[in-house]
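Student: I need the structure of the sequence given here:
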Amino acid sequence: MSELHSEIKRVGGVTKVAEMIGKPLGTVSSWLSRRVPAEEVLAFEAATGISRHVIRPDVFGEAKPAVARAAVD
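Tutor: Next comes the predicted model:
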């Protein structure tokens, strides 16, 4: 399981995340099998508290240890 999948599970699952970010469940599910679009990452992060570094490490880089710990707390 990817770190993003783990974080989504931690905040309540895909259905909860879809509600939090105001997107259809199918949209969020498709993002998990592909990638969250870069233009959606900041809103996704703001709504869920999941770090942009976890959502799209290819765009924002890997999480620094302090950021990774904060995401777990």
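
Student: Please count neighbours and contacts with C-alpha atoms only from this point.
Tutor: Fine.

Student: Could you measure from Val59 over to His53?
Tutor: For Val59, the distance to His53 equals 8 Å [Cα to Cα, to the nearest Å].

Student: Show me which of the two is the more surrounded one.
Tutor: Set Val59 next to His53 and count neighbours by other Cα atoms under 10 Å: His53 wins out with 20 against 11.

Student: tell me which element that one is part of?
Tutor: Under the criterion of DSSP states H and E, His53 resides in helix 52-55.

Student: got a list of contacts for that helix?
Tutor: Helix 52-55 has contacts (Cα atoms under 8 Å, 6 or more residues apart in numbering) with 3-4, 36, 41-42, 45, 59-63.

Student: Alongside the first, I'd like the structure of this one:
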Amino acid sequence: MGIETHSETPLARAVRAAGSQSAFGRMIGRRQSTIFLWLNNDTPLPAELVLLVERETGISKHDLRPDIYPHAQASGMPVERTGVACNQPSISQRAPA
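Tutor: Okay, here's the model as predicted:
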């Protein structure tokens, strides 16, 4: 029984889907000890492995790394960003008053 059996994190679910920490490690090219450390320290799955793990385990990339792959808003509209308005003329392009 591994540490992943007591956790509901997406990484733990992916490890369980693979069968064991060792099997998960073989699947992604990492040692079992690395997988244990990730689980024990709540380390996020490295970004370069997210799509592989999603494909092999069925655990969503949105769940594995929501900081990289956020869930779409319910409206389907893009997330509003604050910053420079690009649809306005710059000061140098404005007509003199």
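
Student: hmm, back to that, from the chain's centre, how far out is the helix holding His53 of the first structure? Work that out for me.
Tutor: Offset of helix 52-55 of the first structure from its chain centre (Cα atoms, centre = their mean, to the nearest Å): 6 Å.

Student: ditto for stretch 6-21 of the first structure
Tutor: Taking mean C-alpha positions (Cα atoms, centre = their mean), stretch 6-21 of the first structure and its chain are 8 Å apart.

Student: which of the residues in it are buried?
Tutor: 7-8, 14-15, 17-18, 20-21 (16 or more other Cα atoms under 10 Å).

Student: Among those residues, which pair sits farthest apart?
Tutor: Greatest spatial distance in the buried residues of stretch 6-21 of the first structure: Glu7 and Ile21, 14.6 Å, computed using Cα to Cα.

Student: From Ala66 of the first structure, how far off is the corresponding residue of the first structure for Gly19 of the second structure?
Tutor: By TM-score structural alignment, Gly19 of the second structure lines up with Gly12 in the first structure. With distances taken as Cα to Cα, Gly12 of the first structure is found 23 Å from Ala66 of the first structure.

Student: List the contacts of the corresponding residue of the second structure for Val36 of the first structure.
Tutor: By TM-score structural alignment, Val36 of the first structure lines up with Leu45 in the second structure. Counting by Cα under 8 Å, 6+ apart, Leu45 of the second structure makes contact with 11, 38, 64-65.

Student: any idea how far Lys16 of the first structure is from the residue most central in space within the first structure?
Tutor: Nearest to the centroid of the C-alpha atoms of the first structure, with distances taken as Cα atoms, centre = their mean, sits Ile55, at 4.3 Å. Distance, Ile55 of the first structure to Lys16 of the first structure, by Cα to Cα: 16 Å.
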